[in-house]
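# okay, predicted coordinates and the sequence, questions at the end:
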Amino acid sequence: MTAQGHGAVPRAKWTAPSGKPPLSSRMMRATWRGLPPEQHEVGWEPGLVVPAADGSPLLTDHYFPRTAGDFPTLVVRSPYGRGVPWSPQYGMLFAEQGFHVVLQSCRGTGGSGGRFDLWRNEPADGQATVSWLREQPWFNGTLGTIGPSYLGYVQWALALDPPPELKAMVVQVGLHDPCALFHTDGVLHLENALLDGLGMTYQHRGAMPSLKAMLRLQRGWRKVVTARPLRGAHTSVLGEVPWLDGVMAHPDSGDPYWDGADLGKAAERLRVPTALITGWHDALAEQTFEQYGRLRAAGCETSLLVGTWTHTSALQRGWPEVFAESLAWLRAHLCDDPSGLRPTPVRVHVAGEETWRELEEWPPSHGTAPWFPTADGHLTRQPSVDSAPLTSFRYDPADPTPSVGGPLLSRTAGARDNRALEAREDVLTFTGPVLTEPLDVLGPVVARWAISTDTGYADVFARLCDVDAQGRSTNVCDGLGRLRTAGQELAEVTVPMGHTAHRFAAGHRIRLQVSGGAHPRYARQSGTGESAVEASSLEPVRITLHAGSALALPLGAAGA
């Protein structure tokens, strides 16, 4: 491969520095199992200064193979620092497999100059980094990007105007729409907002400041999440975080505050081969599925890997699978070695079946099966012919329905036992008959509710659960919708519950759960019509479900 990209100039001879990667990174690297053997000894060139478009210094570490020859380059731009785990997980692991790795701190973080401002500077700073690369004697003109979460966002920022050298992207549990990370239908994702504020503010400062901030947040957690009003309450544990205050106070994606934040359109015309990786309980899973659909519609070469992971476990227990997928994609498109690619564009882990399934598309096109809640708490295949209300429950924001598991950023994310939650009076369940044969559900799940309230203001949290023979109810997928009506009039609320690949085994039952919220995953509905961030008073609401409500399950196979 030669440096024939945009603005290529004859390369000067480069003498590799003698530095070794940090001891902490080498020690962590030694603990990982299930990864391919090291192919190259790794060198380290720390603290390089890359000028941003406005001249701000972006501190950058360079990892490289200590082997003569040309190697492609990977750019990893992070607001979380350049130390553990990013140094071993991306710098070392990929350099030892034959890549130059440029690990850079986003502006205002990790010693880089300027001020960090969520999303606003990433396109220009990414382009400035590529301009700097073109001047490096070791850069051979072939470039890829990789990284998770916000490290995926900076990839989409570069893809808005992809440089000609960019030949591959790997977006792992990635972000492209910050508003959707923080809000659903105008409802604040309170827990994720606080945890994201913690990570963005402290992780790049090192292990000890980050640990101290986490302990402060844990000690002050209940006080913060129940504060009235919510706005500004986080400063008691996180300090001043201007961008966090901003995103919490702007729940409407159409607000000018969010102009330029959503980078989804980058996928609509992209021609750079892009691998997407997520987990069924990843807080950003739906963003990954959105981008997969856009890439496919644009005719862009893409692949999708989905495991039974959360946002964090994909990079922990899922790392051997994620690393193998990422490495194969990069070798295929940067090194002309497609031998590691799988034969199908989609690979998903089916929970309940506990096997991987290879698919040609996502979601599979096998139709949907409707299930209907009944007044006596059952879930049937036959719609009700009775026009009377099915049932009702009272939601009290002074004692909000708690959240249990699901797609969160915290360690409590994922599949959990819901029995204690379902024993509450403010949680209704509708349960199907014992299955005589397995039922596969693959694709997006949707609940449609015919609903009324006594106040006109309510949130509706819907969850699909798998009930085993012992009665344990485990969450599969879920979602939340907001009701806004004039008083007690009947309304229809559609609740997208996310994508899933799940097998309900013979002897199990399908359960649909409904409540008025899931706190503190979502900020509680005040019942007054006020913004959850600004509300200072609370009012209980009675929520009534009516005939016409239904659960739509995507079938896993034709005729299932």
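Sure thing, it's come through. Numbers count the residues shown, from 1 in each chain.

# okay, CA-based contacts and neighbour counts for the rest of this
Will do.

# verify the stated contact: Arg29 with Ser87.
No: at 9.4 Å, Arg29 and Ser87 do not qualify as touching, with contact defined as C-alpha atoms under 8 Å.

# in terms of neighbours, single out the busier of these two.
The neighbour count for Arg29 versus Ser87, taken as other C-alpha atoms under 10 Å, is higher for Ser87 (24 against 17).

# contact partners for the more buried one?
Contacts for Ser87 (C-alpha atoms under 8 Å, 6 or more residues apart in numbering) come out as 25, 103.

# where along the stretch 251-400 of the chain do the strands fall?
274-281, 302-310, 346-350, 355-359, 368-373, 379-380, 389-395 (DSSP state E, counting those that start in this stretch).

# overlap in contacts of Arg29 and Ser87?
Counting by C-alpha under 8 Å, 6+ apart, nothing touches both Arg29 and Ser87.

# which other residues reach stretch 546-554?
366-374, 383-391, 441-452, 512.

# what subset of those is buried?
Using 16 or more other C-alpha atoms under 10 Å as the burial test, the contacts of stretch 546-554 include 366-368, 370-374, 383-384, 389-391, 441-452, 512 as buried.

# also this one, for the comparison:
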Amino acid sequence: MPSPMPDAALGPPWAPPAGKPPLSARLLRATWRGLPARRHEAGWEPGLVVPAADGSPLLTDHYFPRAEGDFPTLLVRSPYGRGLPWSAMYGLLLAEQGFHVVLQSCRGTGGSGGAFDLWRNEAADGRATVSWLREQPWFDGTLGTVGPSYLGYVQWALALDPPPELKAMVVQVGLHDPHALFHTDGALRLENALVVGLGMTHQHRGTAPFLRAALRLRRRLRAVTTAQPLRGAYASALGGEVPWLDEVMTHPDAEDAYWRGAALTEPAERLGVPTSLITGWHDVLVDQTFAQYDRLRRAGCETALLVGPWTHASALQQGWPEVFAESLAWLRAHLCADPSGLRSTAVRVHVGGENAWRDLDDWPPAADATSWYPAPGGQLTRQAPTDRAPLASFRYDPADPTPSLGGPLLSRTAGPRDNRALEARADVLTFTGPPLAEPVDVLGPVSARLSVSADTGHADVFTRLCDVDPQGRSVNVCDGLGRLRTGGPAPAQVTLPMSATAHRFAAGHRIRWQISAGAHPRYARNPGTGESPVDATAFVPVRVTLHTDSALTLPYDSGPT
């Protein structure tokens, strides 16, 4: 670490006797490599009380550069406490770079008053915090926001009615639609729900309690996710009932009145605040980030997008040097009038398979939609079928559900994985193309059109794109799930979005399309009866049949236009 800056001994004239940032934050900061050198020593005012609109005390820590002069302010509001890792990643690091950082615990968490209620209070509490900021002698009238996951949601909540001081936002692996975090086409994203419940319930209580709770959930995960019924089964793993978790698990319909006001799509449709978006290809919120980017661009808002080879967690771990550099450059450009760190293009993506970064003018780039079709013998071909005949079938048994493997998860098993053991199961179909004569770049949204039937009329369909190397290793690239609701055995056409990718299939590799009827416990088991997966106590096996008039559509990179 470089020697202290010359201004390190100086304290701003307004500052009370404030100590150094917490030792835990300084120790964590010392473990990071590849970060920019600090510009200032940081000071710390812990435990400030900010009154919410209803008077509830919102506990807040203030980090600041120990130097003379005016500095812009960053607001970071979190339901996960104000300790590690947030104290180091946002409080300490950004104060060292010349920002006041206001790190606040959302109501009902981290010692703040009131009761936490997922999403419902964030807009009002954010506005109240900005009102408090205006009264602080160190606030110079220039405000930015930054943060990941739910810390991104609170930024969108503030942007519902953006204060005039708000000049920049940095949303890292960020949420704007809680319903989509918990449900996909009526299917409960079970593992997401449990991990979010764990974080919201325990992380703000400190590192040790959170780790104990995480270990308890890991030990009891199978028992909880296979309980009949699912409703309430999580309590033994999470240490008690979590009322908001019961609510989100039992309201699968996005149009239900319960979700009214939850999805913050409106701010991005009219926002004028320059906004940087950061995500990873295996982030559980990657599709939400792409939706945010699309709305901001259509609104004419200045926007940047960074997509790395990360999961939700690894973006803030292995990817932290890139994420921090991107965030800092955006904040300096728009809060400090220093655009020197900005790149020349709006979009930068990491291309899997090629293991290289690529700068683009927009997302998605121009592409040629190319279809691949399943054929007898597990082949994947470019030749379209001439009929609509049954092609292959398998039996899905909820008592032995097809397991989830890798992909966009919140757990440590997320990301690219070797799928060969999964694909050896009798309840998984694979269709594989011939070895490629030359590299194929796939950039953009991937989708599948399936002609499929289920003998009970009720089943889920999980579809995945994989890259098979010459040694036979099959690695997941992107995937998607949809629900079949025919009420009978007649085939139905189901179009499934499979997220998006930037991936190079190298020469000699093969493109594989994987199809099954679930990915448990990523998604709750479909009982096969049409009953709610949360309340079902009876599960029946389902025979799923794929028909020839199905297709996998890939966006082949068409190159410069």
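In hand now; what should we look at? Just so it is clear, the structure is predicted and the values come from calculations on it, not from any experiment.

# rewinding a little: can I get the strands of the stretch 251-400 of the first structure in TSV with distance to Gly254 of the first structure?
Below are the strands of the stretch 251-400 of the first structure laid out as TSV (distance: least, C-alpha to C-alpha, whole Å):
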stretch	distance to Gly254 of the first structure
strand 274-281	27
strand 302-310	29
strand 346-350	33
strand 355-359	36
strand 368-373	32
strand 379-380	37
strand 389-395	29
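
# counterpart of Arg424 of the first structure in the second structure?
Taking TM-score structural alignment, Arg424 of the first structure has Arg425 as its aligned residue in the second structure.

# in contact with Thr486 of the second structure: list those residues for me.
Thr486 of the second structure neighbours (C-alpha under 8 Å, 6+ apart): 457-458, 492.

# residue boundaries of the helices in the first structure?
Using DSSP state H, the helices found in the first structure span residues 23-31, 86, 93-95, 122-133, 150-159, 178-182, 190-202, 207-225, 235-238, 242-248, 285-298, 319-334, 419-422.

# between those, which one is closest to Asp478 of the first structure.
Nearest of those to Asp478 of the first structure, taken as C-alpha to C-alpha: helix 285-298 at 11.6 Å.

# report the mean deviation for the closest one after fitting onto the second structure.
Aligned to the second structure and superposed, helix 285-298 of the first structure gives a mean residue distance of 0.3 Å (mean C-alpha distance after the TM-score superposition for the first structure).

# what span of the second structure lines up against that helix?
The aligned range for helix 285-298 of the first structure in the second structure is 286-299, by TM-score structural alignment.

# can you report how many residues neighbour the residue lying closest to Pro251 of the first structure once chain neighbours are set aside?
Counting by C-alpha to C-alpha, 6 or more residues apart in numbering, Gly186 is the residue found nearest to Pro251 of the first structure once chain neighbours are left out, at 4.8 Å. Applying other C-alpha under 10 Å, we find 17 residues neighbouring Gly186 of the first structure.

# quick revisit: rebuild the contacts of Thr486 of the second structure as JSON lines, extending it with neighbour count and distance to Thr279 of the second structure.
JSON lines is the format used below for the contacts of Thr486 of the second structure (neighbours: other C-alpha atoms under 10 Å; distance: C-alpha to C-alpha, whole Å):
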{"residue": "Gly457", "neighbour count": "21", "distance to Thr279 of the second structure": "37"}
{"residue": "His458", "neighbour count": "23", "distance to Thr279 of the second structure": "34"}
{"residue": "Ala492", "neighbour count": "18", "distance to Thr279 of the second structure": "34"}
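
# any idea which of the strands of the stretch 251-400 of the first structure is most buried?
strand 274-281 (a mean of 27; mean count of other C-alpha atoms under 10 Å).

# mean per-residue distance, it versus the second structure.
Mean for strand 274-281 of the first structure is 0.1 Å (mean C-alpha distance after the TM-score superposition for the first structure).

# may I see the helices of the first structure arranged in CSV, with distance to Gly113 of the first structure as well?
Compiled in CSV, the helices of the first structure are given as follows (distance: least, C-alpha to C-alpha, whole Å):
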stretch, distance to Gly113 of the first structure
helix 23-31, 25
helix 86, 20
helix 93-95, 26
helix 122-133, 12
helix 150-159, 17
helix 178-182, 23
helix 190-202, 15
helix 207-225, 20
helix 235-238, 22
helix 242-248, 17
helix 285-298, 30
helix 319-334, 31
helix 419-422, 47
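
# quick one: closest of those helices to Val171 of the first structure.
helix 150-159 (5.1 Å).

# hmm, back to that, so which of the strands of the stretch 251-400 of the first structure is nearest Arg416 of the first structure?
Using C-alpha to C-alpha, the strands of the stretch 251-400 of the first structure put strand 274-281 closest to Arg416 of the first structure, at 11.1 Å.

# contacts for the closest one, please.
With C-alpha under 8 Å, 6+ apart, strand 274-281 of the first structure has contacts from 168-174, 284-285, 288, 292, 300-311, 314, 322, 326, 329, 406-408, 413-415, 477, 499-501.

# switch to 6 Å and redo it
168-173, 285, 302-310, 406-407, 414 (C-alpha atoms under 6 Å, 6 or more residues apart in numbering).

# same check on stretch 426-446 of the second structure?
Contacts for stretch 426-446 of the second structure (C-alpha under 6 Å, 6+ apart): 364, 374, 378-381, 394-396, 498-516, 554-557.

# which positions within it qualify as buried?
Applying 16+ other C-alpha under 10 Å to stretch 426-446 of the second structure flags 427-433, 435, 440-446 as buried.
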